[in-house]
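Trainee: Structural data only, the sequence is not supplied:
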């Protein structure tokens, strides 16, 4: 994904306010061997890009004054109640240095799992993203979590995810839970519904 930015010389609260009033968003690029560079981006383009999942977990091609460099979105600040991006931070990327980033989880096949088909269970997503470590070239846009074999009472952990080649989950020594399975109170499972009803006892003559 490509991002176009411009170097900005003026800094400070007043300069940033004037920049936002002109339809631009202040930002900064840092990291690597070069000094940090303050930049300005088109607000509307940035606002719509932030709605895209890939923008948060992909290496971006940022063009400044005709020169393109790979960067990652590291942080951004939104106005408390307006649809306004106040600031954005980007980090330079080295192709040979691993990056540490949060990547979204996409849960699939829940509807065909034994938990849902046989027991009408509810699968709750405890986490919608995980931290990963990998080279920029191996960075996935998202990670798929296959729930097709999940049973009632089972929890899905980070260790259950099949990660793309070259990608390592950062769990800080914990096998984090990302989904849980439970049957709502009063819910009748398909197995129970299909079971024959017990015969009524015959009264004594």
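Mentor: Yep, it's here. These figures come from a predicted structure and were not determined experimentally.
Trainee: make it CA atoms for all contacts and neighbour counts henceforth
Mentor: OK.
Trainee: ok, now which ones touch residue 132?
Mentor: 100, 101, 102, 103, 167, 168, 169, 170 (Cα atoms under 8 Å, 6 or more residues apart in numbering).
Trainee: If we only consider these, which is nearest to residue 27?
Mentor: The closest of these to residue 27 turns out to be residue 101 (Cα to Cα; 19.3 Å).
Trainee: For the closest one, the count of nearby residues, please.
Mentor: Per other Cα atoms under 10 Å, the neighbour tally for residue 101 reads 21.
Trainee: Which strands or helices does the lengthiest strand in the chain pack on?
Mentor: Assignment by DSSP state E gives strand 67-78 as the longest strand of the chain. Here strand 67-78 touches helix 53-56, strand 60-64, strand 85-92, going by 3 or more Cα pairs under 8 Å, 6 or more residues apart in numbering; DSSP states H and E.
Trainee: Kindly reformat these as a markdown table and extend each row with distance to residue 182 and mean neighbour count.
Mentor: Converted to a markdown table, those look like this (distance: least, Cα to Cα, whole Å; neighbours: other Cα atoms under 10 Å):
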| stretch | distance to residue 182 | mean neighbour count |
| --- | --- | --- |
| helix 53-56 | 29 | 17 |
| strand 60-64 | 40 | 18 |
| strand 85-92 | 39 | 20 |
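Trainee: dropping in the other structure now:
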């Protein structure tokens, strides 16, 4: 069951009101989507922080919006948060209202699992891609993409094409991009740009006429 977050529509958008609600433990936020437009709201900072800590940044949230004594429910995702640079507390948040039937794009962390034999032999484990963009239904967002590095020797590379994805989850990254490598001791990994697959190369100006040769 997804976490619930009760919020209130924010009518007063002045800086003085923002200061006032922050003193009460609330933060200004915005929720937007095709069924709701863009709405300014007030959110309990501790409740939101608890959801982020327990369910993660990609948690599907059941948001209850209180407006003029009436409550409406929407499924939302946290799109972005802002934190105080010193205290690291939440100061603002953006939410995206979504439909459970529509596929969405989001990013998920890459988690390395295991011990690489190349590291045991003195190589340097070098993560090159810490998050990847995926496309899936809101109910199928993975917590992370786990990468097994237990077979990596010195000089080996795991690319995006090697990632194991959950069913019905697609990845929106360059399949040739390196995710992690084990570099030889004293050598920095060299990032290479892979040549495009000729069979899958997109024609110049997709959807437009090609320029004359």
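Mentor: That came in fine, so what should we check first? Given the structure is predicted, the values throughout are model-derived calculations rather than measurements.
Trainee: The contacts of residue 132 of the first structure in strands, which ones?
Mentor: Per DSSP E, the subset of these in strands is 100, 101, 102, 103, 168, 169.
Trainee: Now the buried members of those.
Mentor: Neighbour counting by 16 or more other Cα atoms under 10 Å classes 100, 101, 102, 103, 169 among those as buried.
Trainee: what does the second one align to in the second structure?
Mentor: Think residue 101 of the first structure. When the second structure is aligned by TM-score structural alignment, residue 101 of the first structure is paired with residue 106.
Trainee: all helices of the second structure, in order?
Mentor: 15-23, 45-55, 117-120 (DSSP state H).
Trainee: Could you single out the most deeply buried of these?
Mentor: Greatest average neighbour count among the helices of the second structure goes to helix 117-120 (a mean of 17), per mean count of other Cα atoms under 10 Å.
Trainee: Number of residues surrounding the counterpart of residue 160 of the second structure in the first structure?
Mentor: Residue pairing (TM-score structural alignment): residue 160 of the second structure is matched to residue 158 of the first structure. For residue 158 of the first structure, the neighbour count with other Cα under 10 Å is 19.
Trainee: what does residue 82 of the first structure align to in the second structure?
Mentor: Residue 82 of the first structure maps onto residue 87 in the second structure, by TM-score structural alignment.
Trainee: Next, the contact list for residue 50 of the first structure, please.
Mentor: residue 56.
Trainee: Apply 10 Å and report the result again.
Mentor: 44, 56, 73, 76, 85 (Cα atoms under 10 Å, 6 or more residues apart in numbering).
Trainee: and the gap between it and residue 68 of the first structure?
Mentor: 20 Å (Cα to Cα, to the nearest Å).
Trainee: do residue 1 of the first structure as well
Mentor: Taking Cα to Cα, one finds residue 1 of the first structure at 12 Å from residue 68 of the first structure.
Trainee: Have a look at these two and say which one is more surrounded.
Mentor: More neighbours surround residue 68 than the other of residue 1 of the first structure and residue 68, with 15 against 11 (other Cα under 10 Å).
Trainee: Need the counterpart of the more buried one in the second structure.
Mentor: That one, residue 68 of the first structure, aligns with residue 73 by TM-score structural alignment.
Trainee: Its match against residue 35, yeah?
Mentor: No: using Cα atoms under 10 Å, residue 73 of the second structure is not in contact with residue 35, being 11.5 Å away.
Trainee: In space, not sequence, find me the middle residue of the first structure.
Mentor: residue 104 (2.5 Å; Cα atoms, centre = their mean).
Trainee: ok, that residue - contacts?
Mentor: 53-54, 56-57, 127-131, 140-144.
Trainee: okay but residue 70 of the first structure is in contact with residue 62, surely?
Mentor: Yes: judged on Cα under 10 Å, residue 70 of the first structure makes contact with residue 62 at a distance of 6.1 Å.
Trainee: anything in contact with each of those two?
Mentor: 1, 2, 3, 90, 92.
Trainee: equivalent range in the first structure for stretch 39-48 of the second structure?
Mentor: Against the first structure, stretch 39-48 of the second structure falls on residues 37-46 (TM-score structural alignment).
Trainee: Off-centre distance for the matching stretch?
Mentor: 22 Å (Cα atoms, centre = their mean, to the nearest Å).
Trainee: compared with the second structure, how much does that stretch deviate?
Mentor: Stretch 37-46 of the first structure differs from its equivalent in the second structure by a mean of 1.6 Å after superposition (mean Cα distance after the TM-score superposition for the first structure).
Trainee: shared neighbours, residue 1 and residue 68 of the first structure?
Mentor: 60, 61, 62.
Trainee: ok, the first one touching residue 72?
Mentor: Yes: if you go by Cα under 10 Å, residue 60 of the first structure and residue 72 touch, sitting 6.0 Å apart.
Trainee: list residues touching both of the two?
Mentor: 90, 91, 92, 93.
Trainee: Distance to residue 18 of the first structure added to these, as JSON lines?
Mentor: Converted to JSON lines, these look like this (distance: Cα to Cα, whole Å):
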{"residue": "90", "distance to residue 18 of the first structure": "21"}
{"residue": "91", "distance to residue 18 of the first structure": "25"}
{"residue": "92", "distance to residue 18 of the first structure": "27"}
{"residue": "93", "distance to residue 18 of the first structure": "30"}
